[in-house]
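Enquirer: make a model of this:
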Amino acid sequence: MESQERKRYIRQITLPEMGLAGQEKLKASKVLVIGAGGLGCPVLQYLTAAGVGTIGIVDDDTVDLTNLHRQILYSNADVGQQKAVTAVSKLSAMNPLVNLIPFPVRLDENNASEMISGFDLVIDGSDNFPTRYIANDHCVALNKPLIFGSILRFEGQVSVFNYRGGPTYRCLFPDAEEGDNCEVAGVMGILPGIIGSYMANEAIKVICEIGEILSGQLLIINTLTNQTNIFRFSRNFDSSLNHAGHILPQKQHQDADPQQLLFSDFEKRIESDPDHIFLVDVREEYEFEEDFIGGVNIPLPDLPGKLTTMPADKTVVFYCRSGVRSLMASQLLNKNHFAGRSYWMKEDK
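Expert: Here you go, the predicted structure:
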């Protein structure tokens, strides 16, 4: 490593967990970042500053004025410009030692395999479910670790999938069902900076083989309440590869999965037998108050300490609008060996 490189990264190299060997691993690594938006901006900035050798940037979008409160890589002068190309220009000025490759296209089934195969690690900062599943399935097929992050309103999530045979995105979210997005629900501008920094941190740990990796763990951070929680999950299905390169879940035991209850069926049950339904709304308090449907409010981060209060003589129904948090709540209750019956529920679209 050249003397100028050593000087640039000396504060990192000084760390005993990193050392020169860790910095050399960063230099030799190739990372593909999907999305150069709210999450992608801090990920790209920190990985570029850290000295990752090659970074690919996938994004077919252009900079919009509404992006600027959270996508801090861009300025007013960049409005209307291609994000991937603009990001490369900005990041090259930040660290000319990094090889930056723009891919001003949308990741899809036709280009995912070819694109991902040229990199060691993939970071998914996309904002839609189809892209997340495409990224996951092709990373599994190609045996590439996948760093995941998502944001909405004041809450963010981080995890690492397919790390050394660990759980995948489909293990945690088996069904591709669209929920709210930032355009509809809003997002605090600082939040993607926090979550993106965590994602970059996990990427560096994976590359340098240091620390505890968030594999089989979903980190949830609520910046409004300053609450953090980690939910643990496992690889709950064997996977196989079909001719198209998609990962297909194998048949599971019927009693292994939380059961979904349709909102329309819930309304019928609550009308006919209200005394035997225990509804738990796992959204945040402000969501519960804004869109009240009944029941008790136990936000998901608070649930682990309340599991023993779930009545085994009633049917427990967890609810949130998109179904993501209610599914996690039901999984958590099942793992606690709940003696009664429980369901997860979302708003019917």
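
Enquirer: drop to CA atoms for contacts and neighbour counts, all remaining ones
Expert: OK.

Enquirer: and Lys268, how many neighbours does it have?
Expert: By other CA atoms under 10 Å, 11 other residues sit near Lys268.

Enquirer: for Thr86, that is, sorry about that
Expert: 18.

Enquirer: are we agreed that it is in a helix?
Expert: Yes - under DSSP: H, G, I helix; E, B strand; the rest coil, Thr86 sits within a helix.

Enquirer: wait, it touches Asp78, no?
Expert: Yes - using CA atoms under 8 Å, Thr86 is in contact with Asp78, at 7.4 Å.

Enquirer: look up how far Leu91 lies from Ser159.
Expert: Ser159 sits 25 Å away from Leu91, taking CA to CA, to the nearest Å as the criterion.

Enquirer: show me which of those two is the more surrounded one.
Expert: Neighbour totals were compared for Ser159 and Leu91, and Ser159 leads with 24 against 21 (other CA under 10 Å).

Enquirer: did I read that right, the more buried one in a helix?
Expert: No - assigned with three-state DSSP, Ser159 falls outside any helix and is strand.

Enquirer: ok, now which ones touch it?
Expert: Going by CA atoms under 8 Å, 6 or more residues apart in numbering, Ser159 touches 147-149, 199, 214-219.

Enquirer: in the stretch 1-150 of the chain, which spans are strands?
Expert: Using DSSP state E, counting those that start in this stretch, the strands found in the stretch 1-150 of the chain span residues 30-34, 54-58, 99-103, 121-124, 146-152.

Enquirer: any chance of the ones you listed in CSV, plus mean neighbour count and distance to Ala112?
Expert: Converted to CSV, these look like this (neighbours: other CA atoms under 10 Å; distance: least, CA to CA, whole Å):
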stretch, mean neighbour count, distance to Ala112
strand 30-34, 25, 10
strand 54-58, 24, 10
strand 99-103, 20, 11
strand 121-124, 25, 11
strand 146-152, 25, 13
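
Enquirer: reformat those as TSV; add distance to Ser239.
Expert: TSV is the format used below for the strands of the stretch 1-150 of the chain (distance: least, CA to CA, whole Å):
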stretch	distance to Ser239
strand 30-34	24
strand 54-58	27
strand 99-103	29
strand 121-124	20
strand 146-152	16
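
Enquirer: Ser326 is nearest to which of those?
Expert: Checking the strands of the stretch 1-150 of the chain against Ser326 by CA to CA gives strand 146-152 as the closest, at 15.8 Å.

Enquirer: how far does that closest one sit from its chain's centre?
Expert: Relative to its parent chain, strand 146-152 has a centroid offset of 2 Å by CA atoms, centre = their mean, to the nearest Å.

Enquirer: report the inter-axis angle for that strand versus strand 30-34.
Expert: 30 degrees (axes from the mean of the first three to the mean of the last three CA atoms, to 10 degrees).

Enquirer: please give me the structure for this one as well, since I'd like to look at both together:
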Amino acid sequence: MILSEKEALHFQHPIAVPGMGVSAQEKLKEARILVVGAGGLGSPVMQYLSASGIGVIGIADYGVINDEDMHRQPVYQMQDVRKHKAKMAASRLWAVNPYTKHYPILVQVKPETIGMMLVGFDLVIDCSQHTPTHLVLNDACIVHNKPFITGEVHNWQAWWGGFNMPLADGTTSASYRCALPLTETYRNFDAGAIGATHGATGMQIVCETLKYLLGVTGDIAGKLYGVDYLHNQRQVHDLVPDAEVLAATRAHGILTADDYGLEIVPDVED
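Expert: Below you'll find the model as predicted:
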């Protein structure tokens, strides 16, 4: 048995869910997930991944906590302001679930670092809400054969999807690049951010992630979900792999920061 007696007691309620049991909880404990971005979307994603019993969570973020962002980053407390997000997230998450290993990674996702950052992880969840970072991660996940989930929240609009994921027929789902024209339709550049829409989207991502890890359904692989929270409208898009796009990505591999339009920030002085 992988779970200790204390862990089995800690997770007794999810274990009791029909179809779950100890074996399902042990699958979650064996999972290694890299979460990129510990902000508005990353906060609920990290909180519920950790609370669910994921074995290892890497938290990649080089930024600090700001007072004006607290409304959508409830993993932090006011005394954490101006401290590093990744380090404080690891501390706060451990306080709720000490059975998960939380590793802060104070490194920017960029062409020079991404290969090292992916080592040992089974799945990448990109919560950066930053197109150049999405592209770096997408290309790296294709090169290193890692499944990739990402999404964004824009005011009342949100989308999320699963990319480069194994399908039942032995093929792999579409990449993020294949879905770029579709994701652009959900973009809203008006100012402002609502905490509840970030929280709702993050929990949807975690729910689909757990189902993916447990092999319950294929609802995230090859799908893109769009939500209009203001009007309670939801769309589900089936993503079709673009053979030319995928071939070009594999041929070119990981590009340069300039190619991605990625601004390189100085390394964090811890």
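
Enquirer: quick one: which of the contacts of Ser159 of structure 1 is nearest Gln260 of structure 1?
Expert: Closest to Gln260 of structure 1, out of all of the contacts of Ser159 of structure 1 and judged by CA to CA, is Leu218, at 21.1 Å.

Enquirer: so what's the closest one up against?
Expert: 157-159, 230-233.

Enquirer: go on, Phe148 of structure 1?
Expert: Counting by CA under 8 Å, 6+ apart, Phe148 of structure 1 has contacts 123-125, 157-161, 199.

Enquirer: that one maps to what in structure 2?
Expert: Alignment note (TM-score structural alignment): Phe148 of structure 1 maps to Thr150 of structure 2.

Enquirer: which residue is the nearest non-sequential neighbour of the equivalent of Met188 of structure 1 over in structure 2?
Expert: Taking TM-score structural alignment, Met188 of structure 1 has Ile194 as its aligned residue in structure 2. In space, and not counting its chain neighbours, Ile194 of structure 2 is closest to Asn155: 6.1 Å by CA to CA, 6 or more residues apart in numbering.

Enquirer: same thing with Glu30 of structure 2?
Expert: Nearest to Glu30 of structure 2 is Gly55, by CA to CA, 6+ apart, at 5.4 Å.

Enquirer: which residue lines up with Gly42 of structure 2 in structure 1?
Expert: Per TM-score structural alignment, Gly42 of structure 2 is aligned with Gly40.

Enquirer: so which residue of structure 1 lies furthest out from the middle?
Expert: Farthest-out residue of structure 1 from its mean C-alpha position, per CA atoms, centre = their mean: Ser272, at 39.1 Å.

Enquirer: give me the distance between that one and Leu100 of structure 1.
Expert: Separation of Ser272 of structure 1 from Leu100 of structure 1 (CA to CA) stands at 61 Å.

Enquirer: show me the contacts for the closest residue to Pro166 of structure 2 other than its chain neighbours.
Expert: In space, and not counting its chain neighbours, Pro166 of structure 2 is closest to Thr172: 4.6 Å by CA to CA, 6+ apart. Neighbouring residues of Thr172 of structure 2 by CA under 8 Å, 6+ apart: 164-166.

Enquirer: circling back to that earlier point, so what's the match of Gly42 of structure 2 up against?
Expert: For Gly40 of structure 1, the contacting residues are 33-34, 125, 196, taking CA under 8 Å, 6+ apart as the criterion.

Enquirer: hmm, which of the residues you listed are common to structure 2?
Expert: Retained in structure 2 by both residues aligned by TM-score structural alignment, their matches' CA atoms under 8 Å are the following of these: 33-34, 125, 196.

Enquirer: and the furthest pair within those residues?
Expert: Across those (CA to CA), the longest gap, 12.3 Å, separates Ile34 and Gly196.

Enquirer: among the contacts of Ser159 of structure 1, which are located in helices?
Expert: Counting by DSSP state H, the part of these found in helices is Met199.

Enquirer: of all the contacts of Ser159 of structure 1, which comes closest to Gln12 of structure 1?
Expert: Distances from Gln12 of structure 1 to those, taken as CA to CA, are shortest for Met199 (17.6 Å).

Enquirer: residue in structure 2 matching that closest one?
Expert: Mapped onto structure 2 by TM-score structural alignment, Met199 of structure 1 lines up with Ile205.

Enquirer: how many neighbouring residues does its match have?
Expert: So Ile205 of structure 2, with other CA under 10 Å, has 26 neighbours.

Enquirer: can you check the one 5 residues further on too?
Expert: Other residues near Leu210 of structure 2 come to 20 when the count uses other CA under 10 Å.

Enquirer: what's the helix or strand for it?
Expert: Here Leu210 of structure 2, judged by DSSP states H and E, is contained in helix 195-214.

Enquirer: buried stuff in that helix?
Expert: Residues of helix 195-214 of structure 2 classed as buried under the neighbour-count rule (16 or more other CA atoms under 10 Å) are 195, 197-203, 205-210, 212-214.

Enquirer: that older thread, in JSON lines: the contacts of Thr172 of structure 2, plus secondary structure, distance to Ile142 of structure 2 and neighbour count.
Expert: Listed next are the contacts of Thr172 of structure 2 as JSON lines, based on DSSP: H, G, I helix; E, B strand; the rest coil; distance: CA to CA, whole Å; neighbours: other CA atoms under 10 Å:
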{"residue": "Asn164", "secondary structure": "coil", "distance to Ile142 of structure 2": "7", "neighbour count": "24"}
{"residue": "Met165", "secondary structure": "coil", "distance to Ile142 of structure 2": "10", "neighbour count": "23"}
{"residue": "Pro166", "secondary structure": "strand", "distance to Ile142 of structure 2": "12", "neighbour count": "17"}
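
Enquirer: the helix holding Leu210 of structure 2 against structure 1, how far on average?
Expert: Compared with structure 1 after fitting, helix 195-214 of structure 2 deviates on average by 0.9 Å (mean CA distance after the TM-score superposition for structure 1).

Enquirer: so how far is that helix from its chain's centroid?
Expert: With CA atoms, centre = their mean, you get 9 Å for helix 195-214 of structure 2.

Enquirer: now do stretch 88-101 of structure 2: distance to the chain's middle.
Expert: Taking mean C-alpha positions (CA atoms, centre = their mean), stretch 88-101 of structure 2 and its chain are 17 Å apart.

Enquirer: in structure 1, which residue range corresponds to it?
Expert: Alignment of stretch 88-101 of structure 2 against structure 1: residues 86-99, by TM-score structural alignment.
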